[in-house]
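Undergrad: Make a model of this:
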Amino acid sequence: MSNLIHISKATVRHLDKVVFEGLDFTWLEGQHWAVVGNSGAELTAFLETLLGRSMVTAGSINRPFSNAYRNQMADEGKVNSFRDLIAVVSQQYTFRNKSNLQNFYYQQRFNSMESEEAATVEDFLESIEVKVTGDWSLKRVLQLMRLEELRDKSLIKLSNGETRRLAIAKALMQNPSLLLMDQPLTGLDVQTREDFGGILEEITASGIHLLMTSNPGEIPPCITNVGVLGKKKMAKVFPSSENSKLEFDNEKVNTFEEANLIKLLLPYPLPEYDSIIRLKDVHVRYGDKVILHNVNWEVESGERWSLKGQNGAGKSTLLSLILGENPQAYANEIFLFDRKRGTGESIWDIKKRIGFVAPELGRFFPANQTCLKVVLSGLFDTMGLFKKVSSEQEKLALQWLQYFGLEDTSDKLLSKVSLENQRFILLARALIKKPDLLVLDEASQGMDMMQRRIFKETVNRICELTPVTLIYVSHYVEDIPEVVDREFGL
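TA: Below is the predicted model:
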């Protein structure tokens, strides 16, 4: 078997710090890898190293898989790169409007006229620049990723899981030799996760070599080899048939310092409302597509709920009604905080009472927003900080960053910190105003197993200390905090 990629004794810098020292790794033809580890940031940095987006300051990395292609392109006088043969499915993706001038704003998906500024699924896939021809046509990609019924849907109306499937479809359209996937099961519902093994089987059967980062318990059957990152190197490699070598840490996790959490949260204001949410026969449709039909749900003050449903079931739309972002709320009988929508309240009257965390939020902050500004923006319910704050407010935001051990990120751009740190920063943004309602929508997405447990325990403790009402959305049962004792399904 010939080498595809070979890394030898490499020292690697990524995001201004050394992430690997003495890194060795060999990817041979015919191998499909799952790479696991205790740090989600380290796993992502490993993929960035394979892509040449990190700085190798010692040792070497060679990519012989691309030699024949690059020689051919050079002979034809064409500009080329080994990256022409690699497709990536990351956990961060943004869509721009048809004029390619600006990112969308978060609420735009719910405004039918403005959402037309986004391309459809089919438009998007047809616009992908394909440098290498192959077997993966638009028809085949749509069929494999279950996107046929979504081909005319606006990109910004896609659910989180649908967007993840689209990202995989985009990668396949490039007909790559190597496919790199960063936690590809993230954001997918139970059924799609169960089907995912078959999807990967078809991908690898087409001749594509696969490497994915993964949680230890989610390694699909097509994987032939497993690598374990630890102590800034590839600590262990073995055939996937020996998965028993993976060790699971079931010990109680050490969460953040509770005394500091108490100082930040207490005293917590007592709720002024009996009913936080009351929906009666709620019906939402876009054109001929019915999203929600006769939905009835009541959430009383202090209750802790789990909201469940498959990708595309309408969870995002339901939350948009609750968060005050969907104009169809005015055509329905919806009460928020004991007040019917459309009786004179503003969107800001609603937002000031709600703390919200979702993975896609990070994509909508302006590029110049530091992590400190992001936390401070929670005081004003804006996607970014656009006004001068007091010294007391800035001190409070810094204390939240310090509580999560992220004080060193205060001056860094949100886009430049790791995904797991982004999640805690967004949680700080949600909590800084001590909301009456906390909505966590796949809020620990992008974290590794240990970090997900820490996040879960943190939410448990917040609910034990305060009267906050909670709505928790997750496709992973193990991520739902123990304080959650009610369930609503779509």
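Undergrad: going forward, measure contacts and count neighbours with C-alpha atoms only.
TA: Noted.
Undergrad: Verify the stated contact: Gln91 with Gln183.
TA: Yes - look at Gln91 against Gln183 with Cα atoms under 8 Å: they come within range, at 7.2 Å.
Undergrad: Mind checking which of these two has more residues around it?
TA: Between Gln91 and Gln183, counted using other Cα atoms under 10 Å, Gln183 has the larger neighbour count: 25 against 19.
Undergrad: OK, contacts around the more buried one?
TA: Residues near Gln183 by Cα atoms under 8 Å, 6 or more residues apart in numbering: Ser90, Gln91, Met212, Thr213, Ser214, Asn215, Gly446.
Undergrad: Show me which of those is closest to Leu406.
TA: Comparing those against Leu406 with Cα to Cα places Gly446 closest, at 17.0 Å.
Undergrad: Which residue ranges of the stretch 301-450 of the chain form helices?
TA: 315-322, 347-351, 371-377, 391-403, 419-431, 449-465 (DSSP state H, counting those that start in this stretch).
Undergrad: rewinding a little: show the buried residues in the contacts of Gln183.
TA: Buried by 16 or more other Cα atoms under 10 Å: Ser90, Gln91, Met212, Thr213, Ser214, Asn215, Gly446, out of the contacts of Gln183.
Undergrad: Switch those over to TSV; also include distance to Arg453.
TA: Output for these, formatted as TSV (distance: Cα to Cα, whole Å):
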residue	distance to Arg453
Ser90	22
Gln91	19
Met212	22
Thr213	18
Ser214	16
Asn215	13
Gly446	13
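Undergrad: Another for comparison:
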Amino acid sequence: METLIRISEATVRFMDQLVFENLDFEWKAGQHWAVVGNSGAELTFFLDTLLGRTMLTQGNIYRPFAQSYQEEKTKAGEVHSFRDLMAEVSQKYSFRNKSNLQNFYYQQRFNSLDSEEAATVFEFLADIEQKHSGAWNLHSVMQFLRLQELGDESLIKLSNGETRRLAIAAALLKNPKILLMDQPLTGLDVQNRDNFDDILKGIKASGIHVILSTHSYEVPQSITHVAMLGEKTIKNIIKREALQAGDFEGVTLDTFDQQHLQRLLLSLEKKTSWEEIVDLKQVYIQYGDKTILDKLNWTIRSGEKWLLKGPNGSGKSTLLSLILGENPQAYANNIWLFGKKRGTGESIWDIKKEIGFVAPELSRFFPGNQTCIKVVLSGLFDTMGLFKKVSPEQEKLAKDWLELFRLSAIAHKLLRQVSLEEQRFVLLARALIKVPSLLVLDEASQGMDEFQCLLFKKTIDQVCQIYPLTMIYVSHYQEDIPVCVDKVFELEPH
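TA: Model (predicted):
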């Protein structure tokens, strides 16, 4: 079989970090790969190496799949790269507004006038330059990924699962020879994960070769080969049909210092005086002709830990926006938060000071100049970034939270420069630094590798053992849910 890419005895670095040693890998025509491992950062570095974003200090990487294309372009005197024939679906995608500025703010998706600043799904896809003809065009990708009904929707109003489908559509429009996907199953509900194999089959049938990073327990059936990474190399390669549940050995879980966590959580003597933290009565939310929430009732009492679940598009994000004080339609409904009815004089800041919130997309809304320690400190002021001088005591508190999560080394790195797993724990520190009365975790561990998912879950259980906070935990998957969560509120699709 024809070789597409071959890596031989490579030592690979990214900036000042050694990421691989003695790396050997050969990808042949007809093969479709999954890479799994205990380090999500390592999986991303592997895909980045295929894309040429890392540096080889020893060994070689060959890309025969692009050879004839590059020879043709060289002969024609045109600028070219092997990347012209590759496309990726990254976990760090971001969308810009119509002025090409990434200046969205998180609440903007719930304000109809502001959302007009973002392109629609159709406008975004139509604006992608197609350098190569092939099986995919605007009509076929929208139909294939079920985006027709979202064509007029603002980008910042999309759910996680919808955004993921859009990112795949954008990659396919480039008609690449090779498609790389970093954790493509994140943000998809159970049904859409089950349907993902059909998406892969369609991509493969169009002649595209696929490689994706994922968890070892959810390798799609359409994958032919699995590479298991670890210890800065490929530890094992097996065919997909031979993959067994016991083939992938986990590592010992090293949880965070319980006493350190206890000191931080109990450093603020807070007393919750409310019997009911949230009380929603006959809540009705409608956007245009579409009903999102219909006569919804939900009471959350102090100290309760709830799982909020429901398929993509069932209204989870809208429901959370009401509780977080971000949705203007709250004033037209009978909503009580922390003992006060919305619209009776309380400010959004009165609400936010009692709530800690973590969601994967939050990291996209921080200004680019925000370091990790500034992001943690911003939790004291409920702002998307730090814009005021802090006291030495506040700065020490933020450093203590970063030390707890073993993140001291990245304190002064920009949030966008650190790994996805590190971003999640920075955001968790931001949520916990003020010791909130209500902690809202919206698919907060999605996209993490297997080890980090388990560590995140165990950390939440540690927090709940120490401090009697109230919690809403959003997840599609039973394996992600902490033991302390013992109540369920499920939304049905409309």
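Undergrad: before we move on, the earlier item: give me the common contacts of Gln91 and Gln183 of structure 1.
TA: Gly446.
Undergrad: Helices - which of the buried ones among the contacts of Gln183 of structure 1 land there?
TA: The members of the buried ones among the contacts of Gln183 of structure 1 all map outside helices under DSSP state H.
Undergrad: from the residues you listed, which two are the most distant?
TA: Across these, the longest distance by Cα to Cα is 15.1 Å; it joins Ser90 and Asn215.
Undergrad: What is the nearest of the buried ones among the contacts of Gln183 of structure 1 to Glu257 of structure 1?
TA: Closest to Glu257 of structure 1, out of all of those and judged by Cα to Cα, is Gly446, at 22.9 Å.
Undergrad: contacting residues around that closest one?
TA: Going by Cα under 8 Å, 6+ apart, Gly446 of structure 1 touches Gly40, Gln91, Gln183, Thr186, Leu419, Glu420.
Undergrad: likewise Leu415 of structure 2?
TA: So Leu415 of structure 2 contacts Ser363, Gly368, Gln370, Thr371, Cys372, Val375, Gln423 (Cα under 8 Å, 6+ apart).
Undergrad: Could you identify which of the residues you listed has the most neighbours?
TA: In the contacts of Leu415 of structure 2, the most neighbours by other Cα under 10 Å go to Cys372, 30 neighbours.
Undergrad: shouldn't that residue be in contact with His412?
TA: Yes - assessed by Cα under 8 Å, Cys372 of structure 2 is found in contact with His412 at 6.0 Å.
Undergrad: And the strands in the stretch 251-400 of structure 2?
TA: In the stretch 251-400 of structure 2, the segments counted as strands under DSSP state E, counting those that start in this stretch are 276-287, 290-301, 305-309, 334-337, 340-341, 355-358.
Undergrad: Can you give me the buried ones in the second one?
TA: Residues of strand 290-301 of structure 2 classed as buried by neighbour count (16+ other Cα under 10 Å): Ile292, Leu293, Ile300, Arg301.
Undergrad: Looking at those residues, spot the one nearest Gly356 of structure 2.
TA: Relative to Gly356 of structure 2, and with distances defined as Cα to Cα, the nearest of the buried residues of strand 290-301 of structure 2 is Ile300, at 15.6 Å.
Undergrad: Without its sequence neighbours, what residue ends up closest to the closest one?
TA: Nearest residue to Ile300 of structure 2, sequence neighbours excluded (Cα to Cα, 6 or more residues apart in numbering): Val278, at 5.0 Å.
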